[in-house]
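# following is a predicted model, sequence given first.
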Amino acid sequence: MVTAITEGIKVSVETTYQAEFSSPHQHHFVFTYKVKIENNSSHTIQLMRRKWEIYDAGDKTKFVEGDGVVGQQPILEPGNVHEYVSGCNLKSGLGKMKGSYIMEKLFDGKLIEVTIPEFQLISGIFDN
């Protein structure tokens, strides 16, 4: 698990290689990642947007942006936690992701960019 903290917002990510949904001989590797967002600040925040940089050793780097996460724009009061699971498909069994969330402080409308720490996507084919 990797973690980053920005202005009291803690983001932790844990990844899993999904061998049963992957087809290495067809260059199709499936990963899931579980994200935990903890609001340790003194302000209520709302997750508005996400930005991802996805590196695949077998393909070009992709950039993905969009509203919210998995169809939601969660509001987190101080002390609240939001968790979700999402996935990523790679052409190789080796990659990494990193990014950021754009969050709004609801008391004043100020936007902050919260770091999503870089995490590795490594399939079982690299195990010794």
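Yep, that arrived.

# alpha carbons only for contacts and neighbour counts from here, please
Fine.

# and the closest residue to residue 21 other than its chain neighbours, how close does it get to residue 120?
The shortest distance from residue 21 to any non-neighbouring residue, by C-alpha to C-alpha, 6 or more residues apart in numbering, is to residue 30 (6.2 Å). Look at residue 30 and residue 120: by C-alpha to C-alpha, to the nearest Å, they are 13 Å apart.

# okay, now the one to match up with it:
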Amino acid sequence: MVTTITEGVKITVETQYQPEYSNPANEHFMFAYRISIENLSSYTVQLMRRHWHIFDSNSTRREVEGEGVVGIQPVIEPGQTHEYVSGCNLKTDMGSMKGEYQMVRLLDNTTFNVQIPEFYLVASYKLN
């Protein structure tokens, strides 16, 4: 589990290898990640966009950008937490992800970026 705080927004990430959805013989490794977004500030914020940097251990790099997370743009009140689960497929059994969320402070429409800490995606058999 990794955690970071940017502008009063705490991001925590947990990962899990998904062997039942992976096919190593075809270079397909599936990982799930759970993200917790906790608003530690005194302002209501809304997550507008995401931007991911995804790295395979074979030096392949991808970027993914889009609106919201898993189809929504959550509004997070002070002291509240929004959690979601998503997934990422890699061509190797190890890799990493990092990125940022574009947020808006609803009080004054100020836009700011919240860092998503780098986290590692590692097939469970590599950890033994």
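Cool, got the structure. Worth saying up front: this structure is predicted, and the values here are computed from it rather than measured.

# ok so, going back, which one of residue 30 and residue 120 of structure 1 is surrounded by more residues?
Counted by other C-alpha atoms under 10 Å, residue 30 of structure 1 and residue 120 do not tie: residue 30 has more neighbours, with 23 against 17.

# count the neighbours of residue 56 of structure 1 for me.
19.

# not counting sequence-adjacent ones, nearest residue to it?
residue 95 (4.4 Å).

# what residues in structure 2 pair up with stretch 32-47 of structure 1?
Residues 32-47 of structure 2 are where stretch 32-47 of structure 1 lands when matched by TM-score structural alignment.

# for that stretch, how far is the first residue from the last?
For stretch 32-47 of structure 2, the end-to-end distance is 21 Å (C-alpha to C-alpha).

# how close does the residue sitting furthest away from the middle of structure 2 sit to residue 5 of structure 2?
Distance from the centre of structure 2 peaks at residue 25, with 26.8 Å (C-alpha atoms, centre = their mean). Residue 25 of structure 2 is 39 Å from residue 5 of structure 2, where distance means C-alpha to C-alpha.

# tell me how far the match of stretch 32-47 of structure 1 lies from the chain's centre.
Offset of stretch 32-47 of structure 2 from its chain centre (C-alpha atoms, centre = their mean, to the nearest Å): 11 Å.

# with stretch 18-37 of structure 1 instead?
14 Å.

# give me the residues contacting it.
9-17, 81-93, 121, 123-124 (C-alpha atoms under 8 Å, 6 or more residues apart in numbering).

# just stretch 91-110 of structure 1 next, same as before
24, 27-29, 43-59, 111-126.

# are any of those buried, and if so which?
Using 16 or more other C-alpha atoms under 10 Å as the burial test, the contacts of stretch 91-110 of structure 1 include 29, 43-56, 111-123 as buried.
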